[in-house]
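Prediction below, plus the sequence it came from.
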Amino acid sequence: MARLFRIFANVLHRPAVTGGLIAALTAFSCHALDAEFIDVANGEDLVALPNSPWILASSMASPSNPGGIYAINSHDHRVYHLYPPEGDVPVTESAENSPCPSPPGRLAPHGLSLARTDNGDVMLYAVNHEGRESIEIFSVRQNDKQAKPPSLAWRDCLPMPEGTSANSVTADATGVVYATAAGPYFDLPSRIEPFPSSGVIALKPGGSWYTLAAFDNRLTNGIAMSADNKRVFVADWYQGSVLVLDTDNPGNPVATIELGFLVDNLRLGDEGSLWAGGHIANHGDVMRCYNSDARQCAQPFGIARIDPESLEVYCQDR
């Protein structure tokens, strides 16, 4: 939900945490970090490729920006446009079995996530709002020497259920995909305008989407899996909290972590912490930024480091 990424240069190579304006953070402290700006229009989410200097970034579509996926070199901070490509879209052989007839010619990406196949290939999951409400899946092809940016080949797509618009996505080690979404699909009688009902849906390999949880007067946003795949962490942007769901007992959260800022994105760091980032602003100001034509409209942000086991908030910077 931001117009500009703020990059924490000294931790950029680690798995990314974004909170709209937050670009990347999985260091061991959330205080006194040097920051600089990297210009990616409507920057929404980041993921760090494993054992690589490359960061993949989603640029949301708007009246003044067509949207796309970019690669950022964490060493020299150069930005490269990856998708949509200038020519034909590369596709993998597995795309022949996709429920979608073709790759998206245009893309309005939102949340991003990475996963590995059984043979070690890296896949990028990207929420898309252009042409179809879907989660687009790409194979990430990395340059052996890593000096050149990676490339993307379209692999598959997961159409969203009718009446939903996804925000963020993650996948566990067994191939189950989880997505936060909002829309009339979730509508509950006690919802309050202007926000729709929202929730978390899941898709097992070869199955159909099912509801893991649905909420009144919350707006589910970022999502992350615990290392053991037993918990799903969900950002509640509207209420400024993180919800903890049990994958074996879906429904109501087993815990709620109040953070005091509008929690946008979540990421499990390589050191084991859960990192949360979001806006320190009222809902209206953030939405005005999101809907504006300005390429940049920076807002204050908050970050927090959470123990995913004890749920203790180790540090919080606002």
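Perfect, thanks for sending it.

going forward, measure contacts and count neighbours with C-alpha atoms only.
Fine.

which residues touch residue 180?
Contact criterion Cα atoms under 8 Å, 6 or more residues apart in numbering gives 166-169, 198-201, 220-223, 234 as the residues in contact with residue 180.

Which pair in the residues you listed has the greatest spatial separation?
By the measure Cα to Cα, the contacts of residue 180 have their two most distant members at 169 and 198, which lie 14.0 Å apart.

Save the contacts of residue 180 as a markdown table, and put in distance to residue 55 and secondary structure too.
Compiled in a markdown table, the contacts of residue 180 are given as follows (distance: Cα to Cα, whole Å; DSSP: H, G, I helix; E, B strand; the rest coil):
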| residue | distance to residue 55 | secondary structure |
| --- | --- | --- |
| 166 | 22 | strand |
| 167 | 20 | strand |
| 168 | 17 | strand |
| 169 | 17 | strand |
| 198 | 29 | strand |
| 199 | 28 | strand |
| 200 | 26 | strand |
| 201 | 27 | strand |
| 220 | 24 | strand |
| 221 | 21 | strand |
| 222 | 18 | strand |
| 223 | 19 | strand |
| 234 | 23 | strand |
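
list the buried ones in the one helix or strand residue 289 maps to?
Here residue 289, judged by DSSP states H and E, is contained in helix 283-291. Residues of helix 283-291 classed as buried by neighbour count (16 or more other Cα atoms under 10 Å): 286, 289-290.

And the next helix or strand past it?
Toward the C-terminal end, the helix or strand that comes next after helix 283-291 (DSSP H and E) is strand 301-306.

So which elements touch that following strand?
With contacts defined as 3 or more Cα pairs under 8 Å, 6 or more residues apart in numbering; DSSP states H and E, strand 301-306 has these neighbours: strand 274-279, strand 313-317.

Need these in TSV (columns: distance to residue 245).
As requested, those are exported to TSV (distance: least, Cα to Cα, whole Å):
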stretch	distance to residue 245
strand 274-279	14
strand 313-317	17
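
closest to residue 82 out of the ones you listed?
Closest approach to residue 82 among the helices and strands packed on strand 301-306 (Cα to Cα): strand 274-279, 25.5 Å.

May I see the buried residues of the closest one?
274-279.

got a list of what residue 316 touches?
Taking Cα under 8 Å, 6+ apart as the criterion, residue 316 is in contact with 30, 302-305.

Mind picking the two most distant members of those residues?
302 and 305 (10.6 Å).

more neighbours, those two?
Neighbours around residue 302 and residue 305, counted as other Cα atoms under 10 Å, are more numerous at residue 305. The numbers are 27 against 23.

what's the closest non-adjacent residue to that one?
Counting by Cα to Cα, 6 or more residues apart in numbering, the nearest residue to residue 305 once its immediate chain neighbours are dropped is residue 275, at 4.7 Å.

Included below, for side-by-side comparison, is a second structure:
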Amino acid sequence: MKNITKIALASVMALTLSACSSTKEPLVYDNFQANKTDSFAKTTMRLAGSNKFVDSSDGIEATRQVAGASAMQLGQLLMLDFAGAATSAINESALENEPLAKQAQFIVKVKNVSLSDLKNANQIVERASKKIDQLASENQLMIADEKSTSIQRQITYKSNTYCENANVASISCAQYLGHGYIGSYDKLKSEAYVVFETRNTIISLFMMNGYRGDDVYLFHPRKISGGTFSSSYGYYAGSPIVIHQGKVYHFITNEKAGEGSDLDDLRYIFYRKNDDKKQLFDFNSKDMSFSELPLDAKL
């Protein structure tokens, strides 16, 4: 059953990944500046090429939210998703038509890029892609197999320690990366920001945990889910977030760089359903380990 789960999750991720082409036109700034009251998270998504993200006092308005979620137990909330009945309880937000808000996104800053270099966008995207491979290597994730399709790279990793931890929750040690595109370019700083949609955020979060460089960001929506009625899965971060230099940032008005919480303290839930079996897991991004939770666990 575990192998079936892995295959099912991999298939859904591969089939549903909607990567953008590197030919997408970037936003070009003469001298990018953060808006005075914008959060670090919102500013990051502007660099990713979107001006649609919004801040609020509690950080929940940047993506969908479930009505009454604060009063619900986590198990009840997830059972709605498992049953496919959550639609009626979901409020549409201002970001309903923003593709970046739907899935997790790596955002990589590439330095020393001239305006003329933008004509060779694929070369810039390739530099950013190598940075993500570097992150994997620094976290002892070696590439065991790699396949490319018209929309994505499918990367399978091997590790003496961490991939075995993922097996506890029947998570494949693999990542699915869209081919990437340049979201924005800053003329004054000669910096381009490259965006890659990423699936299997277990791997993405693990890679970001120990990285303290200033050139890689990870956006994660409140919840990512998929599958069928009989077999489904999801990742739950509680609210939309941006991860950078080991910190978690929310879309909270005036939350600036350095004011985020530690990534180690993020409550991150993985849930799945196979036939009639439902399971919840707490995920620790420091070592890619899982702890199973009761279905009535509190948020």
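Ah, there it is. Everything numeric in this text was worked out from a predicted model, so none of it was measured.

TM value for the aligned chains?
TM-score for the superposed pair, counting by TM-score structural alignment, normalised by the length of the second structure: 0.27. Supporting figures: 142 aligned residues with a Cα RMSD of 6.6 Å.

hmm, back to that, residue 262 of the first structure is nearest to which of the helices and strands packed on strand 301-306 of the first structure?
Among these, strand 274-279 sits nearest to residue 262 of the first structure (Cα to Cα), with 5.0 Å.

still on that earlier bit, just want the angle from the helix holding residue 289 of the first structure to strand 274-279.
Per axes from the mean of the first three to the mean of the last three Cα atoms, to 10 degrees, the angle that helix 283-291 of the first structure makes with strand 274-279 is 90 degrees.

Packing partners of helix 283-291 of the first structure?
Under the contact rule (3+ Cα pairs under 8 Å, 6+ apart), helix 283-291 of the first structure is packed against no helix or strand.

Residue 197 of the second structure against residue 104, yeah?
Yes - using Cα atoms under 8 Å, residue 197 of the second structure is in contact with residue 104, at 6.0 Å.

on that earlier part again, kindly reformat the contacts of residue 180 of the first structure as JSON lines containing distance to residue 268 of the first structure and neighbour count.
As requested, the contacts of residue 180 of the first structure are arranged in JSON lines below (distance: Cα to Cα, whole Å; neighbours: other Cα atoms under 10 Å):
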{"residue": "166", "distance to residue 268 of the first structure": "20", "neighbour count": "27"}
{"residue": "167", "distance to residue 268 of the first structure": "18", "neighbour count": "26"}
{"residue": "168", "distance to residue 268 of the first structure": "14", "neighbour count": "31"}
{"residue": "169", "distance to residue 268 of the first structure": "13", "neighbour count": "27"}
{"residue": "198", "distance to residue 268 of the first structure": "23", "neighbour count": "29"}
{"residue": "199", "distance to residue 268 of the first structure": "20", "neighbour count": "28"}
{"residue": "200", "distance to residue 268 of the first structure": "18", "neighbour count": "28"}
{"residue": "201", "distance to residue 268 of the first structure": "20", "neighbour count": "23"}
{"residue": "220", "distance to residue 268 of the first structure": "17", "neighbour count": "31"}
{"residue": "221", "distance to residue 268 of the first structure": "15", "neighbour count": "29"}
{"residue": "222", "distance to residue 268 of the first structure": "11", "neighbour count": "32"}
{"residue": "223", "distance to residue 268 of the first structure": "10", "neighbour count": "29"}
{"residue": "234", "distance to residue 268 of the first structure": "12", "neighbour count": "30"}
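
closest to residue 211 of the first structure among those residues?
For those, the minimum distance to residue 211 of the first structure (Cα to Cα) is 4.4 Å, reached by residue 201.

What residues does that closest one make contact with?
For residue 201 of the first structure, the contact set (Cα under 8 Å, 6+ apart) comprises 178-181, 209-213.

Tell me which residues are up against whichever strand or helix holds residue 232 of the second structure.
Assigned by DSSP H and E, residue 232 of the second structure falls within strand 231-236. Residues external to strand 231-236 of the second structure that are found in contact with it (Cα under 8 Å, 6+ apart): 8-9, 82, 201, 222-227, 268-275.

Put the buried members of those into a PyMOL selection.
When burial is assessed using 16+ other Cα under 10 Å, the buried subset of the contacts of strand 231-236 of the second structure is captured in PyMOL by this command:
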select buried, resi 8+9+82+201+222+223+224+225+226+227+268+269+270+271+272+273+274
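
Among the contacts of strand 231-236 of the second structure, which lie within helices?
When DSSP state H is applied, those are split such that 8-9, 82, 201 fall in helices.

so can I have a markdown table of the residues you listed showing distance to residue 281 of the second structure?
Converted to a markdown table, these look like this (distance: Cα to Cα, whole Å):
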| residue | distance to residue 281 of the second structure |
| --- | --- |
| 8 | 18 |
| 9 | 16 |
| 82 | 15 |
| 201 | 14 |
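
Among those, list the two that are farthest apart in space.
For those, and using Cα to Cα, no pair is farther apart than 82 and 201, which are 19.4 Å apart.

Pretty sure residue 123 of the first structure sits against residue 140.
Yes - judged on Cα under 8 Å, residue 123 of the first structure makes contact with residue 140 at a distance of 5.7 Å.

The two: which is more packed in?
Set side by side, residue 123 of the first structure and residue 140 show more neighbours around residue 123, with 21 against 18, by other Cα under 10 Å.

and that one, what helix or strand is that in?
strand 122-128.

Tell me how far residue 232 of the first structure lies from residue 45 of the first structure.
Using Cα to Cα, to the nearest Å, one gets 18 Å for the distance from residue 232 of the first structure to residue 45 of the first structure.

Residue 314 of the first structure too?
Applying Cα to Cα, the value for residue 314 of the first structure to residue 45 of the first structure is 23 Å.

neighbour count winner among these two?
For residue 314 of the first structure versus residue 45, neighbours defined as other Cα under 10 Å are more numerous around residue 45 (34 against 13).

That one touches residue 114, doesn't it?
No - when contacts are counted by Cα under 8 Å, residue 45 of the first structure is not listed as touching residue 114 (11.9 Å).

Identify the contacts common to the two.
With contacts taken as Cα under 8 Å, 6+ apart, not a single residue reaches both residue 45 of the first structure and residue 114.

same for the helix or strand harbouring residue 137 of the first structure, what does it pack against?
Remark: residue 137 of the first structure resides in strand 134-141, with elements defined by DSSP H and E. Contact analysis of strand 134-141 of the first structure by 3+ Cα pairs under 8 Å, 6+ apart lists strand 122-128, strand 151-159 as its packing neighbours.
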